[in-house]
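Trainee: next one to model:
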Amino acid sequence: MEADPSGGDIVTRFSLQSAPGLVSLAVAARRSDDPALLWRHTQELPGGLPAVAAPPDADRARAALSALADPATGAGVLRAAANAPEAAVIVDCGRIDAGSAAMPIVRSADAMVLLTRAHADDLAHLARRLPAIGRWTAHPAMLLVGDGYSTAEVAREHGVLPLGRVPDDPHGAAVLCGRPSTLRWRRGGPAHSALGQIAHKVANVLIAEQAQAPVVPRQVPANNQPMPVLRAVPGVPANPVSTNGLRFATPRPPTAENGSRGGYE
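Mentor: Below is the predicted model:
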């Protein structure tokens, strides 16, 4: 399901009809909480995947998301669909922040997967937001995308253990996005591309974690309640972050070289 407040892409990308989709789902959700309602507002993508398409227009997308976020009407539709046997609802919320129209969907999700590139500028922005992100949902996780700092380096510097890394796979991405590709997979189509394989692994990890989690009401920590940020690395505390997104320097203990002046590293 597309839930990016800036508007959707798949209607244009796959030449879909404007309805059914996110807007029609938001209207229907005011009158029904049928678990099958969400599936009646999907369109089939090439390959058979049902998708709820958001309108390309940002104003219409935000209006529909606001209606679905209303706990008295739309919020139960996604939960009812996700609770159905053998069902999984994956929602693309775009670039998320605390004021996003998609935030109520994030807060009610069973798991949130945050994607970020692993270059210094991307990680500097992320570092400032980690404490807040950890309070958005009870089960957050982080995936690195493409090259850049290693998983171990990110874990050490931020005190957060990434779930894994999504490889750069332009051929697999092209096919999954409906664009032509000259690459041919020996079996299984794009599901056996590098991108398809990592998606399968991530899904299995999330399913296993949900199966192991105790059945308790989902509670998102209060804004003033301290909590571990995402997946804390054992033995590595979450590092304090300055207002410019960089780690606070750690005072060095006095040594024979620096005497009692101290220092920073």
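Trainee: from here on, contacts and neighbour counts on C-alpha atoms
Mentor: Fine.
Trainee: residue ranges of the strands in the protein, please?
Mentor: Secondary structure of the chain (DSSP state E): strands at 43-44, 50-51, 112-118, 140-148, 164-166.
Trainee: closest one to Ala203 among the ones you listed?
Mentor: Among those, the nearest to Ala203 by CA to CA is strand 112-118 (10.5 Å).
Trainee: quick one: that closest one to strand 140-148, angle?
Mentor: Put simply, strand 112-118 runs at 20 degrees to strand 140-148, going by axes from the mean of the first three to the mean of the last three CA atoms, to 10 degrees.
Trainee: now do strand 112-118: which elements does it pack against?
Mentor: Contacts defined by 3 or more CA pairs under 8 Å, 6 or more residues apart in numbering; DSSP states H and E place strand 112-118 against helix 120-133, strand 140-148.
Trainee: can you give the distance of it from its chain's centre?
Mentor: Mean C-alpha position of strand 112-118 versus that of the full chain (CA atoms, centre = their mean, to the nearest Å) differs by 6 Å.
Trainee: can you tell me what sits against it?
Mentor: Contacting residues not belonging to strand 112-118 are listed as 106, 122-123, 126, 137, 139-150, 154 [CA atoms under 8 Å, 6 or more residues apart in numbering].
Trainee: same thing but at 6 Å, please
Mentor: Contacts to strand 112-118, defined as CA atoms under 6 Å, 6 or more residues apart in numbering, come from residues 140-145, 148-149.
Trainee: distance to Gly164 and mean neighbour count added to the helices and strands packed on strand 112-118, as a markdown table?
Mentor: A markdown table is the format used below for these (distance: least, CA to CA, whole Å; neighbours: other CA atoms under 10 Å):
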| stretch | distance to Gly164 | mean neighbour count |
| --- | --- | --- |
| helix 120-133 | 15 | 16 |
| strand 140-148 | 5 | 18 |
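Trainee: redo these as TSV? Include distance to Pro56.
Mentor: Compiled in TSV, those are given as follows (distance: least, CA to CA, whole Å):
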stretch	distance to Pro56
helix 120-133	26
strand 140-148	25
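Trainee: to compare with the earlier structure, here is another sequence to fold:
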Amino acid sequence: MIIAVGSLKGSPGATTLALALADRWPAGGGEPLVVEADPAGGDLGARFGLLAGGRGLVTLAAAGRRGGRARPVDDHVHELPGGLQVIPAPAGAEQASQVLGELDGGGWSLLWSAARTGGRTVIVDCGRLDPHSPTAPALRAADVLLLVGRARDEELAHLAARMQVVQGWGVPDWYVVVVAQPHQAPEYRVREIARVLGSRALGPVPYDTTAAEVLAGRRQTRTGIGRSKLGRTVAGMADHLAATAPAGAERPALGGFEGRAALPAAPTRAGRR
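Mentor: Next up, the predicted model:
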């Protein structure tokens, strides 16, 4: 499965959602791999002290250009503390955009092969979504698109204005993921957003700074994010997405999904693997 994650406006937390989704991905749903593909530049290298010239998008693009016998995608992967597997992007916007463009030489194909024939779940953090972005191949290949946004007037108006554009990308399944704001009640409920936008919606994803800091490598806990509000909510989303029928198959209708904050705590990542 290939999942593209991004936003149409602002920075509502697409990277945090991509990492949380991989962390809470259910056992048997395909080994998750997060690909940092934000043209504005990556954050994971700086957050986790990954070597600038080491494995990542740069080596993946180079492997694609060389052609011939392809190296395994794992050769370009870093394993973060806690076990998350990621392919980080360069930090600078200019280099990140250049490398993403170079993935057309075969790097994207290596990723899609890992998903289609290798049984991996590839989660692509696309940053700001645009059909002219160098991440457009991820939109064309994705089985699922997660549009991350906040439940406030200006962002929902922007989403509504671009619904036809999003539909034109041709992604088989896509959802609006509603992110809560700090110390504020949501202006709209998830089901209201789904009805107004004429799309399916997931969430609300809680504003959880502690869990976000764990995912960013700034805080350590024994249980990771498994028992956090963010972890429990995203676990419900991950379970739903993992159970989604393959592209082209009939899918059940879904008006809205209210998260799992009221359910028993999800197990730690080791328990879900």
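Trainee: what's the TM-score here?
Mentor: Put the two chains on top of each other and the TM-score (TM-score structural alignment, normalised by the length of the first structure) is 0.73; 213 aligned residues with a CA RMSD of 2.4 Å.
Trainee: quick revisit: which one of the helices and strands packed on strand 112-118 of the first structure lies nearest to Ala84 of the first structure?
Mentor: With CA to CA as the measure, strand 140-148 is the member of these nearest Ala84 of the first structure (22.3 Å).
Trainee: relative to Ala64 of the first structure, how far out is Asp57 of the first structure?
Mentor: Taking CA to CA, to the nearest Å as the measure, Asp57 of the first structure falls 11 Å from Ala64 of the first structure.
Trainee: quick one: the strands of the first structure as TSV, columns for distance to Pro190 of the first structure too.
Mentor: Output for these, formatted as TSV (distance: least, CA to CA, whole Å):
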stretch	distance to Pro190 of the first structure
strand 43-44	17
strand 50-51	17
strand 112-118	21
strand 140-148	18
strand 164-166	15
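Trainee: looking at the ones you listed, which is nearest to Pro180 of the first structure?
Mentor: In terms of CA to CA, the element of these nearest to Pro180 of the first structure is strand 43-44, at 18.2 Å.
Trainee: do you know how far the aligned residue in the second structure for His125 of the first structure is from Gln164 of the second structure?
Mentor: Using TM-score structural alignment as the criterion, His125 of the first structure maps onto His158 of the second structure. Relative to Gln164 of the second structure, His158 of the second structure is positioned 12 Å away (CA to CA).
Trainee: please apply the same query to Thr209 of the second structure.
Mentor: Thr209 of the second structure sits at a distance of 34 Å from Gln164 of the second structure (criterion: CA to CA).
Trainee: leaving out sequence neighbours, find the closest residue to Thr137 of the first structure.
Mentor: Arg107 (4.9 Å; CA to CA, 6 or more residues apart in numbering).
Trainee: the aligned residue in the second structure for the one you found: neighbour count?
Mentor: Under the alignment by TM-score structural alignment, Arg107 of the first structure pairs with Arg140 in the second structure. Neighbourhood size, Arg140 of the second structure [other CA atoms under 10 Å]: 14.
Trainee: same question for Glu250 of the second structure.
Mentor: Residues near Glu250 of the second structure, counting by other CA under 10 Å, number 9.
Trainee: same thing with the one 5 residues further on?
Mentor: By the criterion of other CA under 10 Å, Gly255 of the second structure has 16 neighbours.
Trainee: try Arg200 of the second structure
Mentor: For Arg200 of the second structure, the number of neighbouring residues by other CA under 10 Å comes to 20.
Trainee: kindly report the same for Leu37 of the first structure.
Mentor: 17.
Trainee: show me what it aligns to in the second structure.
Mentor: Under the alignment defined by TM-score structural alignment, Leu37 of the first structure is paired with Pro72 of the second structure.
Trainee: relative to Ala89 of the second structure, how far out is its match?
Mentor: In terms of CA to CA, Pro72 of the second structure sits 18 Å off from Ala89 of the second structure.
Trainee: before we move on, what about Gly236 of the second structure?
Mentor: For Gly236 of the second structure, the distance to Ala89 of the second structure equals 28 Å [CA to CA].
Trainee: same question, Val166 of the second structure
Mentor: 25 Å.
Trainee: so what corresponds to Gly8 of the first structure in the second structure?
Mentor: Gly8 of the first structure maps onto Gly42 in the second structure, by TM-score structural alignment.
Trainee: which residues touch that match?
Mentor: Neighbour list for Gly42 of the second structure: 89-91 [criterion: CA under 6 Å, 6+ apart].
Trainee: and which of those is nearest to Thr223 of the second structure?
Mentor: Here the nearest of those to Thr223 of the second structure, counting by CA to CA, is Ala89; it sits at 27.4 Å.
Trainee: let me know whether that closest one touches Asp38 as I believe.
Mentor: No. Counting by CA atoms under 6 Å, Ala89 of the second structure sits too far from Asp38 to count as a contact (7.4 Å).
Trainee: what's the matching residue for Gly226 of the second structure over in the first structure?
Mentor: By TM-score structural alignment, Gly226 of the second structure lines up with Ala191 in the first structure.
Trainee: that match - how many residues pack around it?
Mentor: With other CA under 10 Å as criterion, Ala191 of the first structure counts 16.
Trainee: and for Ala29 of the first structure?
Mentor: Neighbourhood size, Ala29 of the first structure [other CA under 10 Å]: 23.
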